[in-house]
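Engineer: no sequence on this one, just coordinates:
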């Protein structure tokens, strides 16, 4: 999926498809900067790494995230959204992403291929230059506090998605249940998605919330090395 590595990285966590089919487009039709809000997608890295191991994936992009220092929640992306649907690939070809900008984000998004892909697919829709887009991504991440119990999770947990939501709401004043959605695969926690206005304030997002995980319980694998 990513242009730098053959192995998909984090894109298999729904690949940024958070608001229905890309064909269900808003009348603005992928015009850069013309969108309603952002979704900050935080991927649970141990789930990604465990799923990759089960599939036998061990490409360079996988190793960058899964064989290095332990990660808990990592940034999958900051996605411009319409109230119904979402823009993507708003400039073709996309402006080339400077390598220095890419490396500056590796602490939050521990995979070069992911960063390049997020710029091409989502960053080009923000109406911002690459440096400003990733600075905005960093600010959005800084605005969200990860609940303490998930920072160094040492043992596998079976948790209710609603309990994960509640933990984030408790840790982040102003965040409501209508502004957050937990997603999952067939058994594991995948992501926590938080809706934010263009000025990075929490805001409701009915369509994102509707597409949350419906399982009673999901597995949270432990942080590597935890």
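Structural biologist: Yes, it's here. Remember, it's a predicted structure, so these values are computed and weren't measured experimentally.
Engineer: from here on, just use CA atoms for contacts and neighbour counts.
Structural biologist: OK.
Engineer: so how far is residue 197 from the residue in the chain sticking out farthest from the centre?
Structural biologist: In the chain, the greatest distance from the average C-alpha position (Cα atoms, centre = their mean) is reached by residue 27, at 25.1 Å. Computed as Cα to Cα, to the nearest Å, the residue 27 to residue 197 distance reads 20 Å.
Engineer: on that earlier part again, for residue 99, see how far away the residue farthest from the centre of the chain is.
Structural biologist: In terms of Cα to Cα, residue 27 sits 34 Å off from residue 99.
Engineer: also residue 168?
Structural biologist: Relative to residue 99, and taking Cα to Cα, residue 168 is found at 33 Å.
Engineer: how many neighbours does residue 165 have?
Structural biologist: 21 (other Cα atoms under 10 Å).
Engineer: so what's it up against?
Structural biologist: Residues in contact with residue 165 (Cα atoms under 8 Å, 6 or more residues apart in numbering) are 177, 180-182.
Engineer: same question, residue 181
Structural biologist: 165, 192-194, 208-209, 211-213.
Engineer: neighbour count: residue 168 and residue 99, which is higher?
Structural biologist: Taking neighbours as other Cα under 10 Å, residue 168 and residue 99 compare with residue 168 leading, 21 against 10.
Engineer: which strand or helix spans that one?
Structural biologist: helix 161-171 (DSSP states H and E).
Engineer: please enumerate the strands of the protein.
Structural biologist: Using DSSP state E, the strands of the chain run over 37-44, 73-81, 157-159, 180-184, 189-196, 218-220.
Engineer: returning to what we had before: can I get the buried part of the contacts of residue 181 as one PyMOL selection?
Structural biologist: Buried subset of these, written as a PyMOL selection, criterion 16 or more other Cα atoms under 10 Å:
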select buried, resi 165+192+193+194+208+209+212+213
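Engineer: hmm, back to that, need the strands of the chain in TSV (columns: distance to residue 31).
Structural biologist: Converted to TSV, those look like this (distance: least, Cα to Cα, whole Å):
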stretch	distance to residue 31
strand 37-44	14
strand 73-81	11
strand 157-159	40
strand 180-184	26
strand 189-196	19
strand 218-220	37
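Engineer: which of these sits closest to residue 58?
Structural biologist: strand 37-44 (18.2 Å; Cα to Cα).
Engineer: put this next to the previous one:
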């Protein structure tokens, strides 16, 4: 009798923990064997929802079955399908173009999310001061390169760390567990070579503004953040390059470059940032770690294109974290 009561108690405890730990049904992943659907129309299959980009003029074949690897929001307007004959093979199609008959539904009769693929217009642009980064990571290939040649562009210009769709939970959209494991272990050389999907011009420019490409930073940034961007690798990096170029042609770059090895006040930094837009300083977090300028974290909101004015992206973006310091040291690549 006592043993039976203990067994029942253990079962109740197990059920209680399962209710706490299991994800809410609205966010549960659909089992792999159920992630298939049938095309009901010859719709275009695009690689960018916002631009309608469709290399190869790919269309669905009515009656053909495709694997769903993601969707753009909880109540989706588009599914991300795997189309083996296309290049790239992952394409967006409107939900109306496929049949819902084969898809599982939750208790409300709605189709639950498959794999969350972030779609939004809030971003965080991480702008780095490379000499400060290399002060703490001298063993990195890009830092050895800078030590050998302190006249490299990143010695006096901001470097691109990354462009991150927000909120910060929007990462690894539609990425395999194998690649996630490689990325988290910093085994970036084992990640897909996203640079092969870039035009020669874009790849050449990226290597200048992102010195971390020497350590395959571009692969990490694409897998973790770029996969949640509404566009191709070419669009993601082209638009990131345009943003970092804006900073490197602005008074904030001139202020920092002309004060290498010296302290710069937060007041002067905010004044320089104001050239990017009204109250821009309120939207940009100055990361001053151990009294040394490390990065600028820029809150952006809007549809990013290579020609979008950064002032427009800053206008409605959320305010940044308030700084608690009065001045920052600008690190020198020659030290």
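Structural biologist: Sure, I can see it. Everything quoted here is computed from the prediction, not taken from an experiment.
Engineer: and the TM-score between them?
Structural biologist: Superposed pair, TM-score by TM-score structural alignment, normalised by the length of structure 1: 0.70. Supporting alignment: 190 aligned residues with a Cα RMSD of 2.9 Å.
Engineer: residue 137 of structure 1 is nearest to which of the strands of structure 1?
Structural biologist: Per Cα to Cα, nearest to residue 137 of structure 1 of these: strand 73-81, 5.9 Å.
Engineer: contact partners of the closest one?
Structural biologist: 10, 16, 19, 35-45, 86-87, 108-110, 114, 118, 122-123, 125-126, 137, 140-141, 146, 151.
Engineer: in structure 2, what range does the lengthiest helix in structure 1 match?
Structural biologist: Assignment by DSSP state H gives helix 130-142 as the longest helix of structure 1. Under TM-score structural alignment, helix 130-142 of structure 1 corresponds to residues 233-245 of structure 2.
Engineer: average distance between that stretch and structure 1?
Structural biologist: For stretch 233-245 of structure 2, the mean deviation from structure 1 after alignment is 1.5 Å (mean Cα distance after the TM-score superposition for structure 1).
Engineer: which residue ranges form the helices in structure 1?
Structural biologist: Using DSSP H, helices in structure 1 cover 45-55, 60-66, 99-104, 112-121, 130-142, 161-171, 206-210.
Engineer: got those helices as JSON lines, with distance to residue 81 of structure 1 columns?
Structural biologist: As requested, the helices of structure 1 are exported to JSON lines (distance: least, Cα to Cα, whole Å):
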{"stretch": "helix 45-55", "distance to residue 81 of structure 1": "24"}
{"stretch": "helix 60-66", "distance to residue 81 of structure 1": "27"}
{"stretch": "helix 99-104", "distance to residue 81 of structure 1": "23"}
{"stretch": "helix 112-121", "distance to residue 81 of structure 1": "12"}
{"stretch": "helix 130-142", "distance to residue 81 of structure 1": "14"}
{"stretch": "helix 161-171", "distance to residue 81 of structure 1": "21"}
{"stretch": "helix 206-210", "distance to residue 81 of structure 1": "10"}
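Engineer: tell me the most buried of those?
Structural biologist: Of all those, helix 112-121 has the most neighbours on average by mean count of other Cα atoms under 10 Å, namely a mean of 23.
Engineer: strand 73-81 and that one, what's the angle between them?
Structural biologist: Between helix 112-121 of structure 1 and strand 73-81, the angle comes out at 10 degrees (axes from the mean of the first three to the mean of the last three Cα atoms, to 10 degrees).
Engineer: out of the helices of structure 1, which comes closest to residue 221 of structure 1?
Structural biologist: helix 45-55 (5.6 Å).
Engineer: quick one: which of the strands of structure 1 is nearest residue 93 of structure 1?
Structural biologist: Judging the strands of structure 1 by Cα to Cα, what sits closest to residue 93 of structure 1 is strand 73-81, at 18.4 Å.
Engineer: read off where that closest one ends up in structure 2.
Structural biologist: Strand 73-81 of structure 1 maps onto residues 158-166 of structure 2, going by TM-score structural alignment.
Engineer: what about that stretch, distance to the chain center?
Structural biologist: 8 Å (Cα atoms, centre = their mean, to the nearest Å).
Engineer: stretch 178-185 of structure 2 now?
Structural biologist: For stretch 178-185 of structure 2 - counting by Cα atoms, centre = their mean - the centre lies 15 Å from the chain centre.
Engineer: just stretch 172-190 of structure 1 next, same as before
Structural biologist: The chain centroid and the centroid of stretch 172-190 of structure 1 are separated by 11 Å under Cα atoms, centre = their mean.
Engineer: buried residues in it?
Structural biologist: Buried residues in stretch 172-190 of structure 1 (16+ other Cα under 10 Å): 172, 175-185, 188-190.
Engineer: thinking again about what came up before, and in structure 2, which of the contacts of residue 181 of structure 1 remain?
Structural biologist: Contacts conserved in structure 2 for those, using both residues aligned by TM-score structural alignment, their matches' Cα atoms under 8 Å: 192-194, 209, 212-213.
Engineer: with distance to residue 54 of structure 1 added, can I get those in a markdown table?
Structural biologist: Listed next are these as a markdown table, based on distance: Cα to Cα, whole Å:
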| residue | distance to residue 54 of structure 1 |
| --- | --- |
| 192 | 22 |
| 193 | 25 |
| 194 | 28 |
| 209 | 29 |
| 212 | 24 |
| 213 | 22 |
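Engineer: now for these, which pair is the farthest apart?
Structural biologist: Applying Cα to Cα across these, the maximum distance is between 194 and 213, 13.9 Å.
Engineer: ok, residue 3 of structure 2 - how many residues close by?
Structural biologist: Neighbours of residue 3 of structure 2 (other Cα under 10 Å): 8.
Engineer: quick one: terminal-to-terminal distance for stretch 242-261 of structure 2?
Structural biologist: 28 Å.
Engineer: contacts for that stretch, please.
Structural biologist: 127, 156-160, 209, 264, 269, 272-273, 275-276, 306-307, 310, 329-332.
Engineer: for it, buried residues please.
Structural biologist: 242-245, 247-248, 251-253, 255-257, 260.
Engineer: need the next SSE after whichever strand or helix holds residue 19 of structure 2, C-terminal direction.
Structural biologist: Per DSSP H and E, residue 19 of structure 2 falls inside helix 2-21. Going down the chain from helix 2-21 of structure 2, the next helix or strand is strand 36-38, by DSSP H and E.
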